[in-house]
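**Student:** A predicted structure for the sequence below; I have some questions about it.
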Amino acid sequence: MVPFTKWTSPYITGLFTFSILFIFMFFQNAVIYTFLETSVDSTKGGLCACDKCVTDLNDDDWFFLRFNPTVAPLLNRRNSVLQTDVYRWWKGLQSDSSKTNYTEVVDTLFSLFPDEDHYSDAGPDRCRTCAVVGNSGNLLRSHYGQLIDSHDFVIRINKGPTKGFEKDVGSKTTHRILYPESAVDVDNSTHLVLLPFKIEDMRWLISVFTTRHITSTYIRVRPTVNADRDKVMIIHPAFIKYVYESWLQKHGKYPSTGFITLILALHICDEVNVFGFGAKSDGHWHHYFDGILTHFSRGSHGGDFENKTINELLLIGKIYMHKGWLL
């Protein structure tokens, strides 16, 4: 009897663990499905008015095991209290020796910037088209400018310029995702969307519109940025952690700005078109506005896994990828 017990115990334990994991995944999938199904009047048809919506329910489990519509993409005063695990993970992203009180920073943020729910108008009558515009050199000579500008939202990343590149990248920008080290001026039609990798980033945002005293983080940063204060938004730290854990399966140290932006678009848009991601046809990775070579697998990001996940989103029709003429 002893040998039988030794052989069956690990087997039973493994079977039990697998069963619990399966039940959890099934339950999570069912909750998300129910949330999406009941969030609109099902008698009116689909979840949005586009021909195909990001949240269409006739897809396989891969997407819905990762996509969680209950996670708030943007920070406001009402959802600003961070769970302990979120705060610990977020604080650990980059060294920050300051003893800044997070609650005080949030109070100051929303005394300066809009404290409201954003994009809560999802429903069967809405078809919000979004262009996520990366900075890849494959945009050059693509002639995508007019197509990009035709979208309801045009979301650009970091310093990617439009001036001088309008024919290929367009001229319209409704949202620009940035952090202190990648800050640029934006016009009054553009939402400045802060991607805070640390509390110091939030303090910098406050400083930009008040005292302008923060001039460096781990490198020199701009003490001021031209932007409309009433259009400022802040990505929720819990959303960054959700992207890392749910979508990247903890590959790398944290997600790249481009990947976070893409997942953000899945949450606020009904149709997502992606431009300026990936390498040129010769395999080189560089920005369309400079010749500095880079590569998606380098740095702290799980670049290979990000690329794999983006390709899967493309295969199941959750995004549409425009890779340029690749000249």
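**Tutor:** Structure received. Residues are numbered from 1 along each chain as shown.

**Student:** only C-alpha atoms from now on, for both contacts and neighbour counts.
**Tutor:** Will do.

**Student:** in the strand or helix carrying V86, what's buried?
**Tutor:** V86 belongs to helix 84-91 when assigned by DSSP states H and E. For helix 84-91, the neighbour count (16 or more other CA atoms under 10 Å) marks V86, Y87, W90, K91 as buried.

**Student:** which strands and helices sit next to it?
**Tutor:** helix 237-242 (3 or more CA pairs under 8 Å, 6 or more residues apart in numbering; DSSP states H and E).

**Student:** can you mark which positions in the helix it packs on are buried?
**Tutor:** Residues of helix 237-242 classed as buried: P237, A238, F239, I240, K241, Y242 (neighbour count, 16+ other CA under 10 Å).

**Student:** for stretch 26-40, same thing?
**Tutor:** Neighbour-count burial for stretch 26-40, counted by 16+ other CA under 10 Å, picks out Q28, N29, I32, Y33, L36, E37, V40.

**Student:** what's the closest of the buried residues of helix 84-91 to V193?
**Tutor:** Within the buried residues of helix 84-91, distances to V193 taken as CA to CA reach their minimum at W90, with 17.8 Å.

**Student:** show me what contacts F64?
**Tutor:** Each residue near F64 by CA atoms under 8 Å, 6 or more residues apart in numbering is listed here: N29, I32, Y33.

**Student:** and here is the other one:
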Amino acid sequence: WISSSGSYVNKFEEAFASYCGVKYGVAVCNGTVAIHLALAALGIGKGDEVIIPSFTMIATAFAVCYTGAVPVFVDADKETFNIDVTKIEEKITNRTKAIIPVHIFGNPCNMGKICEIAEKHNLYIIEDAAEAHGAEFDGKKTGSFSDIASFSFFANKNLTTGEGGMVVTDNEEYYKKCKYYKNMCFPVDAPRVYSHENIGFNYRMSNLHAAIGLAQTEKADAYRTMRINNSKIYIEQLSDCPGIIFQKDQPNGLNVHWMNAIIIDPIKYGHTKDELIEHLKINGIDTRLLFVSMHRQESLKKFGCDCSGDYPVTDWLSKNGFYLPSASGLKAEQISYICEIIRKFKK
């Protein structure tokens, strides 16, 4: 059974939902469509607005655009890099239907405050937990705070199926809608007929990918520990290097450190971000740039998003930051080598 009809799809859905502390999981073919499916299950569409962070992977914004709704941006918090919860309410209008907090680099958002805001304004919450498998806030795992949540299992994630995603929820109605919409709107609990009442999507996950996902879920805590330990080594070895700034953990949160991002203060460090990236490359160390702010995306301007205003923290992150190697399987001596190159270049 290679196709989505195989038994491992259900097994993976049940195992991963249980890991997140929720009742239901719906496996899909990638993390972007997981967000879209979640939005569709909540009935969000044309004329609606959805609040998202300005500092995120553009997939968050694109998924909102797929529904016909409009993403509205909120700047990042300078310490956690997550959405600045103190700026959310000023972006809420009578068209706002939902908030999508993104747990950036595995650092959980302040879900306590976000839940308060959503309840006050009668808004849905859709957690974008693509980067945060196993992260926790106040002892609860990401994916369990919202009406519905989405995960990615892309190749570089803490848990991976190569390509893949998952929607998780405690709400049976949303669960059934996701199952319905992801499979071309074929009946969920009835014989297959080829008369379709709604526009559906082909977002199924194959049995092969689900089998990999089930095995990954069984090792989830081990992978989480590996990422956390790798981040500790980076922080310990670079904490005394002036001009190197790390993401700070969310208070009451458990950061699973999907990526080890650093921000360069060129005055204190003595070199720019680009100069350090080039020096690392010369020494055999690959890096990646951080996200570019949503308000600077030409595609979103063309779509009709309001890209006016200033997002200074997001621009600061984009201008001065990049990822260091972050794979779970990195050895301590490899991380030490990277840190040594960074320290020596400072000198």
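**Tutor:** All right, it came through fine. Note that the coordinates shown come from a computational prediction; the quantities given were computed from them, not determined experimentally.

**Student:** list the TM-score for the superposed pair.
**Tutor:** After superposition, the two chains reach a TM-score (TM-score structural alignment, normalised by the length of structure 1) of 0.33; 164 aligned residues with a CA RMSD of 5.7 Å.

**Student:** pick the one among the buried residues of helix 237-242 of structure 1 closest to A265 of structure 1.
**Tutor:** A265 of structure 1 has its nearest neighbour among these in F239, at 12.3 Å by CA to CA.

**Student:** dump the buried residues of stretch 26-40 of structure 1 to a markdown table, plus distance to W7 of structure 1 and secondary structure.
**Tutor:** Converted to a markdown table, the buried residues of stretch 26-40 of structure 1 look like this (distance: CA to CA, whole Å; DSSP: H, G, I helix; E, B strand; the rest coil):
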| residue | distance to W7 of structure 1 | secondary structure |
| --- | --- | --- |
| Q28 | 33 | helix |
| N29 | 34 | helix |
| I32 | 39 | helix |
| Y33 | 40 | helix |
| L36 | 45 | helix |
| E37 | 45 | helix |
| V40 | 52 | coil |
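
**Student:** could you identify the most distant pair in those?
**Tutor:** Greatest spatial distance among these (CA to CA): Q28 and V40, at 19.5 Å.

**Student:** secondary structure class for N311 of structure 1?
**Tutor:** Classification of N311 of structure 1 by DSSP: H, G, I helix; E, B strand; the rest coil places it in helix.

**Student:** for burial, what's the neighbour tally of it?
**Tutor:** By other CA atoms under 10 Å, 14 other residues sit near N311 of structure 1.

**Student:** all strands for the stretch 151-300 of structure 2, in order.
**Tutor:** Listed in chain order, the strands of the stretch 151-300 of structure 2 (DSSP state E, counting those that start in this stretch) span 165-169, 244-246, 253-254, 260-264, 288-289.

**Student:** for those strands, which one ends up most surrounded?
**Tutor:** Greatest average neighbour count among these goes to strand 165-169 (a mean of 30), per mean count of other CA atoms under 10 Å.

**Student:** what about E13 of structure 2, neighbour count?
**Tutor:** Using other CA under 10 Å, E13 of structure 2 has 23 neighbouring residues.

**Student:** nope, M25 of structure 1 is what I meant
**Tutor:** Using other CA under 10 Å, M25 of structure 1 has 15 other residues around it.

**Student:** how about it, secondary structure?
**Tutor:** Under three-state DSSP, M25 of structure 1 falls in the helix class.

**Student:** any idea how far F64 of structure 1 is from it?
**Tutor:** Going from M25 of structure 1 to F64 of structure 1 by CA to CA, to the nearest Å gives 10 Å.

**Student:** just V272 of structure 1 next, same as before
**Tutor:** 17 Å.

**Student:** after the host helix or strand of A27 of structure 2, which helix or strand is next?
**Tutor:** Under the criterion DSSP H and E, the helix or strand holding A27 of structure 2 is strand 24-28. Moving toward the C-terminus from strand 24-28 of structure 2, the next helix or strand (DSSP H and E) is helix 31-41.
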